[in-house]
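*Asks:* Give me coordinates for this.
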Amino acid sequence: MPRPAPTLPMDLKYLQGSPVTPHKKPNEKNQDGLVCEGMASGMKSLLKTRQVLKRLFVFMRTVFLLSAGRFVVPRKRSGIPSKPVKILVISQTRLGDAVLSVPLLTVLHDRFPSAQIHVLANRYIREVYEMCPHTTGIMELESVFGPLDWAHGIRRIRREKFDWVIDLNTDGSLMPAVAAGYSAAPCRIGYGQDGRRIFFDAALPFPKEGRHMVDLILGTLAPLGLSRDRPGFDLVIPKAEERDTAAMLERIGVKRGRPVVGIHPGGVHPTQRWPAENFADLSDLILRSGEAQVLLLGGPKDQILLSEIVNRMQGAPIQFPPVTRIKGLAALLNNLNLLVCNNSGPLHLASALSIPTISFMGPTLAEQWRPVGEGNTVLRRDDLDCIGCNMGICPVKTHACMYGISPTEVFETIRNRLAQDSKILSS
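*Replies:* Next comes the predicted model:
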């Protein structure tokens, strides 16, 4: 992929825990050649085709579900138990979504302190809920894609005899709604788009306007008459994880008392990732400045990308061993002064732990996925016509939203953040 030369103004405006701020006026024409009108036209055509095919599939599925629903879905019940004894929350599948659901568990616990709150989650994200003190139990789902795993999960749910089942999925996933529908709970709640409403006693219309994921999740509490104000993130990192992480940091050469900037380059889709060469250049700038230590971190799937960054660097960063557990990741993030990353699960976990972050947001829907809280800086090319395309592969073949953010600009942002941050590595 040819790398366009970034020519952004140096007076980059920064986001501090609020919606992104564009570099240029939205109606201003691009002068750097990153996105030409022909490419923009092709992108729009591709997006339109994708949307048409998706709508056709959703329409056919909805028609089938609504037609067959009255024959295959258990009858809806009237009334909602006012004092639930057992509540089941059906989680979404990714780390970031799971972290952003923690405030909902806090609301449920505060309102019903004697109720049992269980979570149905996959093996990957269950540790998020293990760190939440309001969780009574976790029902692990082996695979979110296997019908047999879901069938087994539904049998387990029915045996537990829950009073409320709340499905937090917002992407139209069918199997979580089916699990709620066949749970035998007196009250089943979830978003009812794409034919899912037949499985719920209280089916919520999916909002058309952009809303943050935390607010979408808390919106499932509306039928229960519960407050949708955002509480904090109640997460407790196990002491053993903190000790093990501190020992590992000392072993690999992290010096106490000096600022540590963590670099996590991973992301689900290629379009979400700032280029490896940019991470390498940024890391060298930090090391040459002497203002902070650079700690590269990631999971097993990020190791090739991390190796590429190290090979491109002139300096020698500190590398943390592959992180395989979410509790370990939380303990590691809690030792950073600042995390630089893409829009990813570690970003939302860090912001939930009140760790300052600098992140890059290109195709991602900003109003839905910006990090929560203060101390979060989002860099984004809002002057591009294609920004927020919400696609996993760049439709205009330039990756302009990521290449257009230079390492120098990010470095200046880091210097500003470190100057504001008095937190140092725990002694």
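*Asks:* alpha carbons only for contacts and neighbour counts from here, please
*Replies:* Will do.
*Asks:* Work out which residue lies at the spatial centre of this structure.
*Replies:* Of all residues in the chain, the one closest to the mean position by Cα atoms, centre = their mean is residue 96, 2.8 Å from it.
*Asks:* Hmm, residue 66 is touching residue 195, no?
*Replies:* Yes: judged on Cα atoms under 8 Å, residue 66 makes contact with residue 195 at a distance of 6.3 Å.
*Asks:* Which one of these two is surrounded by more residues?
*Replies:* For residue 66 and residue 195, the more surrounded residue by other Cα atoms under 10 Å is residue 195, and the numbers stand at 22 against 15.
*Asks:* Shouldn't residue 387 be within a helix?
*Replies:* No: when classified by DSSP: H, G, I helix; E, B strand; the rest coil, residue 387 is found to be coil rather than part of a helix.
*Asks:* I'd say it and residue 366 touch.
*Replies:* No: Residue 387 is not in contact with residue 366 according to Cα under 8 Å; the separation is 9.7 Å.
*Asks:* quick one more, to check against the first:
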Amino acid sequence: MTRVLLIRRDNIGDLILTTPLIEALAAQPGWRVDVLVNSYNEAILDGNPDVARVYRYKKLHHRDTGESAWQVIAERIRTVLAIRRARYDIAVVAKEAWDKRPLQWATLARAKRIVALCDHGRPGHPRITDLVTAPEFGSEHLVERLHRLLAPLGIVVPPGPLRLFADEAQVAGMRARYGLDGAVPVYALQLSARKLKQRWPVERFAELATRIAAAGPCKLVLLWSPGAADDPRHPGDDDKAAQLVAACPGLPLVPVRTTSLAELKAAMQLCDQVITADGGAMHVAAGLGKPVVALFGNSNAAAWAPWGVPHEILQTEARDVNTLGAETVFAAHRRLLERSPGD
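*Replies:* Alright, predicted model coming up:
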């Protein structure tokens, strides 16, 4: 058996965009793929049949209430020991370009081979046995870039779709709780965004909701990152969501406060289209095969576009979603509805 450790301890979207690489590795006869993630993105791999074991790395600022730094460090030590005992043949640094932290984990694994990426012209590291050079980041989609890591391993396959799985029981529970029985189309409005220039104003979400509801029978599922805006660990948009609900009286708006990634996956599974800013939620939607209207601010659409699903990308020369009008987003929503799934 060839034992592979894939290291992806970054954000939610980064891990989702790595799932085609994981699938390609796991498809090799006699290969076993284990993955090191962080506690923040761990639920992305729930139900993924390509992953044999998940190791969890917790960052100190993500520790739970009442959990000490020493407890987090002790868990980290246990993870290191478990990885060393596994005796990996290959460690894959699944990042757009290697850096010291994932490389440290690959080194701790004592893998016989370490595969990693770097920009053309950038030096590697003595511990990297298989350095893959690639064009400057942003010139190709991240999924395509990560697939370059397969070349030293003799694997030649095109990247497939994203792999994300919603829990069927949670989906059924949300369907019943919120009355999302499919009798009318269900469109998600996801209003949270980490970057300032990707935060669309509440009043434009309200105008968009009004336009969509006027176009025909539907339900609008409102999604957002839960919590207070001043939460130092995970800033949330509870106040923004409440403002939007108050601004949409009489509209078929269904606020769904998801408190976990599992709940977010279940809620999006019930939707026919998702309208959202670029970010982790956008990639969750694409991972579930949902058509996406993507509002891009100052991020690179070529590298981060929804992968493998019908989509409309909206990005102005100002590279700020605040310059997008509701009528523009509504038009993209309608265009996407008219396209066939294969377009």
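*Asks:* re earlier: which one's more surrounded, residue 387 and residue 366 of the first structure?
*Replies:* Higher neighbour count among residue 387 of the first structure and residue 366: residue 366, with 22 against 18, using other Cα under 10 Å.
*Asks:* what lines up against residue 211 of the first structure once you look at the second structure?
*Replies:* Superposed on the second structure with TM-score structural alignment, residue 211 of the first structure falls opposite residue 140.
*Asks:* hey, where'd the helices end up in the stretch 1-150 of the first structure?
*Replies:* Here the stretch 1-150 of the first structure has its helices, by DSSP state H, counting those that start in this stretch, at 37-72, 95-100, 102-111, 126-130, 147-160.
*Asks:* May I see the ones you listed organised as a markdown table, with distance to residue 321 of the first structure added?
*Replies:* As requested, the helices of the stretch 1-150 of the first structure are exported to a markdown table (distance: least, Cα to Cα, whole Å):
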| stretch | distance to residue 321 of the first structure |
| --- | --- |
| helix 37-72 | 40 |
| helix 95-100 | 20 |
| helix 102-111 | 28 |
| helix 126-130 | 19 |
| helix 147-160 | 32 |
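*Asks:* Figure out which of those is closest to residue 317 of the first structure.
*Replies:* Counting by Cα to Cα, residue 317 of the first structure lies closest to helix 95-100 out of these; the figure is 26.4 Å.
*Asks:* Pull up the aligned stretch in the second structure for the closest one.
*Replies:* Here helix 95-100 of the first structure aligns to the second structure at residues 12-17, judged by TM-score structural alignment.
*Asks:* just to revisit the earlier point, wait, which of the helices of the stretch 1-150 of the first structure is closest to residue 355 of the first structure?
*Replies:* Nearest of those to residue 355 of the first structure, taken as Cα to Cα: helix 95-100 at 14.1 Å.
*Asks:* Just name whatever secondary elements that closest one is in contact with.
*Replies:* helix 126-130, helix 213-218, helix 345-352 (3 or more Cα pairs under 8 Å, 6 or more residues apart in numbering; DSSP states H and E).
*Asks:* Tell me which of the helices of the stretch 1-150 of the first structure sits nearest to residue 220 of the first structure.
*Replies:* Counting by Cα to Cα, residue 220 of the first structure lies closest to helix 102-111 out of those; the figure is 8.9 Å.
*Asks:* The closest one vs the second structure, average distance?
*Replies:* Its aligned residues in the second structure lie a mean 1.2 Å from helix 102-111 of the first structure after superposition (mean Cα distance after the TM-score superposition for the first structure).
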